[in-house]
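Chemist: Predicted model and sequence follow; I will ask about them next.
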Amino acid sequence: MASEVRVEEGPFGPEVRPRGAVEQTVLYLHGDPRLVGTPQDALPTARELARATGYAVLCARYRPRFPQSLEDVYAAWEHCRSGGGAVAVAGKRLGGALAAGLLVRLRDEGAAPPSCAVLTSPLLDFTLDAPSLLLNAAADRTVDADSLPVRAAAYTGATPRTTPLLSPLHGNLHGLPPVQLHAAGTEVLLDDSLAFATRAAHSGVAVDLRIYEDASALGMRHVGAMAEFLRMWCPSGLVSQTGIR
């Protein structure tokens, strides 16, 4: 795998590229516990992922409001697929919501999907009704559960909370590409991953669900599991979104 990578500023955000020719791209969508952040926050993970896979990783910018955020992600997706190679999508927390929303949008439009998707601690239901939001509030030191409703309201605006492109857990999950989910058993968003994995599997989607004992274990082990999943479903020589390599 690639041992050296370089970071370039692209039109849709920083791009981490291994040395040499690259066939595959991962569209990576950042997300922090406060539903804010910048693409630069994702660079440490993107560097690890690029080294582990040999793939290019685009850390996309997006506006901090819905639906503008999904429009930005869609534009970044179009940029990635224009390169002619296989493309996967990945996201963390709010980025996970946008990654799943992109899958639903592409499926609804009849467009070619990503090769696969990886969602880490994703926020997939903006109704914020999941029991884990209360049960794990004391154990999860990464997310302030008390402020989450306020931040979610600022992000969603007037969009109904059950809109599938916003809250993919409320959508039809049939026809999605293979999905890997990562979550800590102690995190407040745990139930979003569990429910999505269950519904997606019942809809015939290939699902790989990884639950870690805590956030520390997730942080140490999830990139390796992501890389293995991406190499399985987004290998070299795969039929691209715009042609055949």
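Modeler: Right, received. Where do you want to start?
Chemist: okay, CA-based contacts and neighbour counts for the rest of this
Modeler: Fine.
Chemist: Would you point out which residue is most central in this protein?
Modeler: Nearest to the mean C-alpha position of the chain, by CA atoms, centre = their mean, lies residue 91 at 2.0 Å.
Chemist: does it sit in a helix or strand, and which one?
Modeler: Assigned by DSSP states H and E, residue 91 belongs to strand 87-92.
Chemist: And the next helix or strand past that strand?
Modeler: Taking DSSP H and E, what comes next after strand 87-92 is helix 94-109.
Chemist: what's that following helix packed up against?
Modeler: On a contact count with 3 or more CA pairs under 8 Å, 6 or more residues apart in numbering; DSSP states H and E, helix 94-109 meets strand 25-29, helix 68-81, strand 87-92, strand 117-120.
Chemist: List the contacts of that helix.
Modeler: The contact list for helix 94-109 (CA atoms under 8 Å, 6 or more residues apart in numbering) reads 28-32, 35, 69-70, 73-74, 89-91, 112-114, 117-124, 164-168, 171-173, 175-177.
Chemist: And here is the other one:
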Amino acid sequence: MLQPALEAGLRQTMKRLVRPLLTPRLPISAQRLLIRQAYRSSIPPRGTRYSRETLGGVPALRTCWSHTPAGVVLYFHGGAYIIGSPDTHRGITGHLAKASGCEVIAPDYRLAPEHPFPAALDDAEASYLALLEGGRPPHRIAFAGDSAGGGLCLALALRLKAAGQPLPSSLTLFSPWTDLTQSRLYSPASEPVLQAEWTRHAARLYAGDHALDTPLLSPVFGDLSGLPPMLIQVGGDEILLNDSERLATRARRQGTEVRLDIHNGLWHVFQVHSGPLARATAAMATAGEHIRTHLTDGSPPAPAPPSGAWASA
């Protein structure tokens, strides 16, 4: 009985306190300030340790839980490319560090409108290349991200592939924003978090003069063949559900290993409630397992099993 009540309470909190902040009618400076306060309810697990560093000239927050990390997760926070930071996402990176057994490094990439595309992507690439130059092998690095950060994971993987750079071991995407054209948004009966007018406005601020269907902006339109194994988790009650479903379908058709988990009745980036909310904690455990499974010793990988899709009740 406690979990259904908690889930209902969190849904109402998101709908009444968070969703009203995500509107183009509110100045971005105010959105950034208020969303920092809202994320205080996302608490990392006990024993999480944080430190600051710079990767390729980009400030970053390192999150550790294990004293013997198995690898590195390069994590890109969400916020529609206009709000958010590694500090707002301490809860989610803390739980991911615990679930994966890895250290999680979140670059504080530049935001629009001050720094439109490709600033965020440039910072993401610089961070990853700095890890490689520092001696981190790509097969011990994973990418992960939520919302716009999930889209940034994919865009970075596409850019690296095109440049012939080594790719990470896996991709973990929480409610990824993969289509900035918003031409095929889902219409849930109730959307507790996102407003389409807000994401539409943010897309234009980030894209600047570039076409919204440019693959490095909207990676669902890119060539997804040859990308690392992908885990996609998405709520059943969010306008970005179709982004995840289309991404999974397209990647699978192009030969990329994909697992799609649809969590019915949950909302955009529900993983921020890991710890108190059992379903979020279980999803985070799945994400950690996906990351650990694909970290390798550098030898050729075994043949991938058939791609599948799961729906979580």
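Modeler: Received the coordinates, thanks. Keep in mind that what you see is a predicted model, and the values were worked out from it rather than measured.
Chemist: So after superposing, what's the score?
Modeler: Overlay of the two chains. TM-score (TM-score structural alignment, normalised by the length of the first structure): 0.89; 234 aligned residues with a CA RMSD of 2.0 Å.
Chemist: got a list of what the residue nearest to the centre of the first structure touches?
Modeler: 28-31, 97-99, 118-120, 122.
Chemist: among the contacts of helix 94-109 of the first structure, which ones are buried?
Modeler: By neighbour count, with 16 or more other CA atoms under 10 Å, the contacts of helix 94-109 of the first structure hold 28-32, 35, 69-70, 73-74, 89-91, 113-114, 117-124, 164-168, 171, 173, 175-177 as buried.
Chemist: where do the helices sit along the first structure?
Modeler: 43-53, 68-81, 94-109, 132-135, 148-156, 190-202, 215-233 (DSSP state H).
Chemist: Helix 94-109 and the second one, what's the angle between them?
Modeler: In this case it means helix 68-81 of the first structure. Following axes from the mean of the first three to the mean of the last three CA atoms, to 10 degrees, one obtains 70 degrees for the angle between helix 68-81 of the first structure and helix 94-109.
Chemist: so how far is helix 68-81 of the first structure from its chain's centroid?
Modeler: Here helix 68-81 of the first structure shows a centroid-to-chain-centroid distance of 13 Å under the convention CA atoms, centre = their mean, to the nearest Å.
Chemist: same check, this time on the fourth one
Modeler: Between the mean C-alpha point of helix 132-135 of the first structure and the mean C-alpha point of its chain there is a distance of 22 Å (CA atoms, centre = their mean).
Chemist: would you turn the helices and strands packed on helix 94-109 of the first structure into JSON lines with distance to residue 150 of the first structure?
Modeler: Converted to JSON lines, those look like this (distance: least, CA to CA, whole Å):
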{"stretch": "strand 25-29", "distance to residue 150 of the first structure": "22"}
{"stretch": "helix 68-81", "distance to residue 150 of the first structure": "18"}
{"stretch": "strand 87-92", "distance to residue 150 of the first structure": "19"}
{"stretch": "strand 117-120", "distance to residue 150 of the first structure": "22"}
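Chemist: quick one: which of those is nearest residue 192 of the first structure?
Modeler: Of all these, it is strand 117-120 that lies closest to residue 192 of the first structure, at 10.6 Å by CA to CA.
Chemist: Please work out which residues of the second structure line up with that closest one.
Modeler: Mapping strand 117-120 of the first structure onto the second structure (TM-score structural alignment) gives residues 171-174.
Chemist: for the helices and strands packed on helix 94-109 of the first structure, which one sits closest to residue 228 of the first structure?
Modeler: strand 117-120 (11.2 Å).
Chemist: Which secondary structure elements does the closest one sit against?
Modeler: By 3+ CA pairs under 8 Å, 6+ apart, strand 117-120 of the first structure packs against strand 87-92, helix 94-109, strand 179-184.
Chemist: Generate CSV for the ones you listed, with distance to residue 213 of the first structure as supplementary columns.
Modeler: Shown next, in CSV, are those (distance: least, CA to CA, whole Å):
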stretch, distance to residue 213 of the first structure
strand 87-92, 18
helix 94-109, 20
strand 179-184, 6
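Chemist: ok so, going back, the residue nearest to the centre of the first structure - nearest residue in space that isn't next to it in sequence?
Modeler: residue 29 (4.4 Å; CA to CA, 6 or more residues apart in numbering).
Chemist: what about the alignment partner in the second structure of the one you found, distance to residue 110 of the second structure?
Modeler: Aligned counterpart of residue 29 of the first structure in the second structure: residue 76 (TM-score structural alignment). Per CA to CA, to the nearest Å, residue 76 of the second structure is found 11 Å from residue 110 of the second structure.
Chemist: okay, the helices and strands packed on strand 117-120 of the first structure, which one's buried deepest?
Modeler: Looking across these with neighbours counted as mean count of other CA atoms under 10 Å, the highest average goes to strand 87-92: a mean of 27.
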